[in-house]
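Participant: Sequence plus the predicted model coming up.
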Amino acid sequence: MPEKTFIKKHATPHTFRHKFISVLAETKVNLPTVMEEVGACVMKTTMKIYTHVTKK
């Protein structure tokens, strides 16, 4: 049986998208590659919305 976590936030597909893009940004994957992976088309929007999520 899987162990329970202490995560309280309701997870949605959008939550996982944010996390995925944030991890890619933290690991210095170049932005055009990130955008291609997630189907984003506006670089400025991608930077503004997704790269602020983590402290790194």
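Facilitator: Okay, I see it. Residues are numbered from 1 along each chain as shown.
Participant: Going by C-alpha atoms from here, please, whenever you check contacts or count neighbours.
Facilitator: Noted.
Participant: The longest helix along the chain: what's the following helix or strand?
Facilitator: For the chain, the helix with the greatest residue count under DSSP state H is helix 13-26. Sequence order places helix 31-38 as the next helix or strand after helix 13-26, per DSSP states H and E.
Participant: now the angle from the helix or strand that that next one is followed by to helix 31-38?
Facilitator: Going down the chain from helix 31-38, the next helix or strand is helix 43-50, by DSSP H and E. If you take axes from the mean of the first three to the mean of the last three Cα atoms, to 10 degrees, helix 43-50 sits at 70 degrees to helix 31-38.
Participant: Alongside the first one, take a look at this:
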Amino acid sequence: MQRILEHTKILKIATPPIFKHSHISMLTEAGIDLATIMEKVGHEDMKTTMKI
């Protein structure tokens, strides 16, 4: 992960969960339905996805 970040302009500490949360936010903004998002990210409980 650190090696990849060295080739970007990302200044904050980036971890896999940050990218997962960003992905979920972008899917939501794109109008993807909750069931599809949950399936993509492996959440079984809607509450987990909704927290993000």
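Facilitator: Yep, it's here. Computed from a predicted model, the values in this text were never measured in an experiment.
Participant: TM-score for this pair?
Facilitator: Overall, the chain-to-chain superposition scores 0.76 on the TM-score scale (TM-score structural alignment, normalised by the length of structure 2); 46 aligned residues with a Cα RMSD of 1.4 Å.
Participant: related to what we said a few turns ago, packing partners for the longest helix of structure 1?
Facilitator: Packing contacts for helix 13-26 of structure 1, counted by 3 or more Cα pairs under 8 Å, 6 or more residues apart in numbering; DSSP states H and E, involve helix 31-38, helix 43-50.
Participant: I'd like the ones you listed written out as TSV, with distance to T5 of structure 1 and mean neighbour count added.
Facilitator: Shown next, in TSV, are the helices and strands packed on helix 13-26 of structure 1 (distance: least, Cα to Cα, whole Å; neighbours: other Cα atoms under 10 Å):
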stretch	distance to T5 of structure 1	mean neighbour count
helix 31-38	27	13
helix 43-50	24	12
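Participant: among the ones you listed, which is nearest I7 of structure 1?
Facilitator: helix 43-50 (20.4 Å; Cα to Cα).
Participant: other SSEs contacting that closest one?
Facilitator: helix 13-26, helix 31-38.
Participant: Adding distance to I49 of structure 1, write those helices out as a markdown table.
Facilitator: Output for the helices and strands packed on helix 43-50 of structure 1, formatted as a markdown table (distance: least, Cα to Cα, whole Å):
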| stretch | distance to I49 of structure 1 |
| --- | --- |
| helix 13-26 | 8 |
| helix 31-38 | 12 |
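Participant: Which among these is found nearest to Y50 of structure 1?
Facilitator: That would be helix 13-26 among these, by Cα to Cα, at 5.8 Å.
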